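Q: Predicted coordinates and the sequence they were generated for:
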Amino acid sequence: MFMQMTIYTPKPEFLGEVIASMNRVRLAGLGTPGLDAIGPWREADGGRAVGIALWESRRHFEEHAEAVFAVADDDPFERWLAAPPERILLDDVGAAPGNPEEW
């Protein structure tokens, strides 16, 4: 399993636009090989929005993510956001044997 997480800090007046963009990405991703789940989340006690995509593997992410996210390429994030997005890529090590320093 491989997870892509992107944290957005939108200007308050653009939170709806950011979430709408994230939902367009979600819809574009439906049926993508190796994409198990995708969607936006809103911070419960704050104004951030978090996009989470769960992929079967890093290989699936590398092969298909660009096409999935292309639907938002022309969205004006530079106008919508108060800070640059933070992108976090996570490898699943829950069942990994051995020394954690080797993961």
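A: Yep, it's here.
Q: hey, let's count contacts and neighbours off CA atoms from now on
A: OK.
Q: Which strands or helices does the longest helix seen in the chain pack on?
A: Counting residues, the longest helix found in the chain (DSSP state H) is helix 15-29. With contacts taken as 3 or more Cα pairs under 8 Å, 6 or more residues apart in numbering; DSSP states H and E, helix 15-29 sits against strand 35-42, strand 49-55, helix 58-69, helix 77-80.
Q: okay, pairing it with this:
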Amino acid sequence: MTYAVVSVHSPRPEHREAVVESMSRYSQVARQQPGFVWTGIVDDASGRLVGIAVWESIDHAQAASEPLMAEVGDDPFTTWDEQPIDSLRGTVI
């Protein structure tokens, strides 16, 4: 079964492009990792941005965490987002 990592951002209007750019960098790095299946960004038309990454397994997702966080882990989301990132991780059924 595949495994998904979902992150919901609520960017402040003046930081929306910075959040999109960060999420795009995350996606670029994810695409280079073993076990990668799919990634994308959903604009839900309410101002939120939803990042989705799908992996072949939880092990692949966990192994990808280090290079992904090396890419975006220092981005100032507490400044960019109006509220904390809402995250969901789990098996895709």
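A: That came in fine, so what should we check first? Every value quoted in this text rests on a predicted model; they were computed, and no experiment measured them.
Q: before we move on, the earlier item: could you check the angle helix 58-69 makes with the longest helix of structure 1?
A: Between the axes of helix 15-29 of structure 1 and helix 58-69, defined by axes from the mean of the first three to the mean of the last three Cα atoms, to 10 degrees, the angle is 120 degrees.
Q: Now do the buried residues in helix 15-29 of structure 1.
A: In terms of neighbour count (16 or more other Cα atoms under 10 Å), helix 15-29 of structure 1 has its buried residues at 15, 18-19, 21-26, 28-29.
Q: Count the residues that sit near the residue lying closest to residue 41 of structure 2 once chain neighbours are set aside.
A: Once flanking residues are discounted, residue 41 of structure 2 sits nearest to residue 51: 4.6 Å by Cα to Cα, 6 or more residues apart in numbering. If you count neighbours by other Cα atoms under 10 Å, residue 51 of structure 2 ends up with 21.
Q: Next up, the contacts around residue 51 of structure 2.
A: For residue 51 of structure 2, the contact set (Cα atoms under 8 Å, 6 or more residues apart in numbering) comprises 6-9, 23, 39-42.
Q: Out of those, which is nearest to residue 79 of structure 2?
A: residue 9 (11.8 Å; Cα to Cα).
Q: Is it correct that that closest one is in contact with residue 48?
A: Yes. Contact criterion Cα atoms under 8 Å: residue 9 of structure 2 and residue 48 qualify, at 5.5 Å.
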